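Chemist: here is a sequence with its predicted model. Questions after.
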Amino acid sequence: MITENISTPVISHKKKLSLTINGEVKTLEVKPWVSLLDCLREHLDLTGTKKGCDHGQCGACTVIVDGKRILSCLTLAVMKDGASITTIEGIGKDGELHPLQKAFIDHDAFQCGYCTPGQICSAIGMIAEGKAKTRTEVKELMSGNLCRCGANTNIIDAIMEVQEGLTNE
């Protein structure tokens, strides 16, 4: 029996990166394999962004990067060096609720609340994309964000209210 001694290099060095998080520049060092989700939660103590599946299937980890919604569990933090990232903690201004946060409350668009940060960040990104004009389109474009409690109808109601308010302004 032939055995081969193969040594695999251990990558332990950290990468320096700069991120603008909710309007504030943060410089930190992370290992190259750290996801953006883990960077936000474990290195920056921003725990509003949730870890649901860690496979990009539930949408609980949705954040806004350079104006676009992404799944932070599928993105390495080092890939977003220099990016502007908005989490649920950064969407309100001057202590006021974001219109979507208020609409979620008004429409009882959450039950356990676990998916709510990802739902709201995804909805903000979807509205900014400008592709969803109808309730059916909103439902389709929000389908990557799961609500296991069954508040989907109320979530769509809240989004439609905010979206219609924006088009009437």
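Modeler: Ah, there it is.
Chemist: going by C-alpha atoms from here, please, whenever you check contacts or count neighbours.
Modeler: Noted.
Chemist: ok, residue 117 - contacts?
Modeler: 48, 49, 50, 60, 61, 62, 88 (Cα atoms under 8 Å, 6 or more residues apart in numbering).
Chemist: among the residues you listed, which lie within strands?
Modeler: residue 62 (DSSP state E).
Chemist: out of the contacts of residue 117, which comes closest to residue 96?
Modeler: residue 88 (12.8 Å; Cα to Cα).
Chemist: excluding its backbone neighbours, what's nearest the closest one?
Modeler: Among residues not flanking residue 88 along the chain, residue 117 sits closest, at 5.5 Å (Cα to Cα, 6 or more residues apart in numbering).
Chemist: would you verify that that neighbour is located in a helix?
Modeler: Yes. Judged by DSSP: H, G, I helix; E, B strand; the rest coil, residue 117 forms part of a helix.
Chemist: residue 28 versus that one, what's the distance?
Modeler: According to Cα to Cα, to the nearest Å, residue 117 stands 24 Å off from residue 28.
Chemist: another structure for you, compare them:
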Amino acid sequence: MKLEFTVNDKKRVLEVAADKRLIDILREDLGLMGTKEGCGEGECGACTILLDGKAIHSCLLVAAQISGRQVITIEGLEKNGKLDPLQSAFVEEVAIQCGYCTPGMILSAKALLLENPAPTEAEIRRALAGNICRCSGYTQILRAVNRAAREGGAAI
């Protein structure tokens, strides 16, 4: 099928199978390697992207579902060589251990902050519940999201 969609503010047109997963399109066809595959079943959150501003597991979406839509990956948060405030907060709070879960965590947090720029800790925990950190960096991750919220990290 002819797939037309926007990725990180750039219009893309690709010829792909209608059932090709979005994670594979991002990584294989577009070279966007920040989106990671963990479980391939929508359980771990490593592949989280923003689809029309909502956090979605890209391993569960196929090409036919994203036609005409807007996708933001971790690469799309950085602007003009400057990290997004949420990315900076993750660095400053040392919320990155092995880093595998980090893109998904950041995008889940970004979706939350876009909807609710001043979340409570309970709301942050709920928003991140679909993301697994095997290195147990949850304390630092919570601090980073809180910090980004305080510093205005909602805008894209």
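Modeler: Structure received. Please read all numbers here as calculations on a predicted model, not as lab measurements.
Chemist: what's the residue nearest to residue 88 of structure 1 aligned with over in structure 2?
Modeler: Mapped onto structure 2 by TM-score structural alignment, residue 117 of structure 1 lines up with residue 103.
Chemist: from residue 68 of structure 2, how far out is its match?
Modeler: Distance of residue 103 of structure 2 to residue 68 of structure 2, given as Cα to Cα: 24 Å.
Chemist: could you do residue 23 of structure 2 as well?
Modeler: Using Cα to Cα, residue 23 of structure 2 is found at 17 Å from residue 68 of structure 2.
Chemist: go on, residue 49 of structure 2?
Modeler: From residue 49 of structure 2 over to residue 68 of structure 2 (counting by Cα to Cα), the distance is 16 Å.
Chemist: ok, the two, which is more surrounded?
Modeler: In terms of neighbours (other Cα atoms under 10 Å), residue 49 is the more surrounded of residue 49 of structure 2 and residue 68; the figures are 31 against 13.
Chemist: that one -> structure 1?
Modeler: Per TM-score structural alignment, residue 49 of structure 2 is aligned with residue 63.
Chemist: touching, its match and residue 73? I think so.
Modeler: No. Using Cα atoms under 8 Å, residue 63 of structure 1 is not in contact with residue 73; the gap is 9.9 Å.
Chemist: please identify the helix or strand for the spatially most central residue of structure 2.
Modeler: Note on structure 2: the residue nearest the mean C-alpha position is residue 107, at 2.9 Å, using Cα atoms, centre = their mean. Assigned by DSSP states H and E, residue 107 of structure 2 belongs to helix 102-115.
Chemist: same question, residue 137 of structure 1
Modeler: Counting by DSSP H and E, residue 137 of structure 1 is part of helix 135-141.
Chemist: what segments of structure 1 are strands?
Modeler: Using DSSP E, strands in structure 1 cover 15-21, 24-30, 62-65, 68-71, 84-86.
Chemist: quick one: the fourth one to structure 2 mean distance?
Modeler: In other words, strand 68-71 of structure 1. Here strand 68-71 of structure 1, set against structure 2 after superposition, deviates by a mean of 0.9 Å using mean Cα distance after the TM-score superposition for structure 1.
Chemist: can you check the third one too?
Modeler: Average distance, strand 62-65 of structure 1 versus aligned residues of structure 2 after superposition (mean Cα distance after the TM-score superposition for structure 1): 0.7 Å.
Chemist: any idea which helix is longest in structure 1?
Modeler: Ranked by residue count, the top helix of structure 1 under DSSP state H comes out as helix 152-167.
Chemist: in that one, which residues are buried?
Modeler: Under the neighbour-count criterion of 16 or more other Cα atoms under 10 Å, helix 152-167 of structure 1 has 152, 154, 155, 156, 157, 158, 159, 160, 162, 163 buried.
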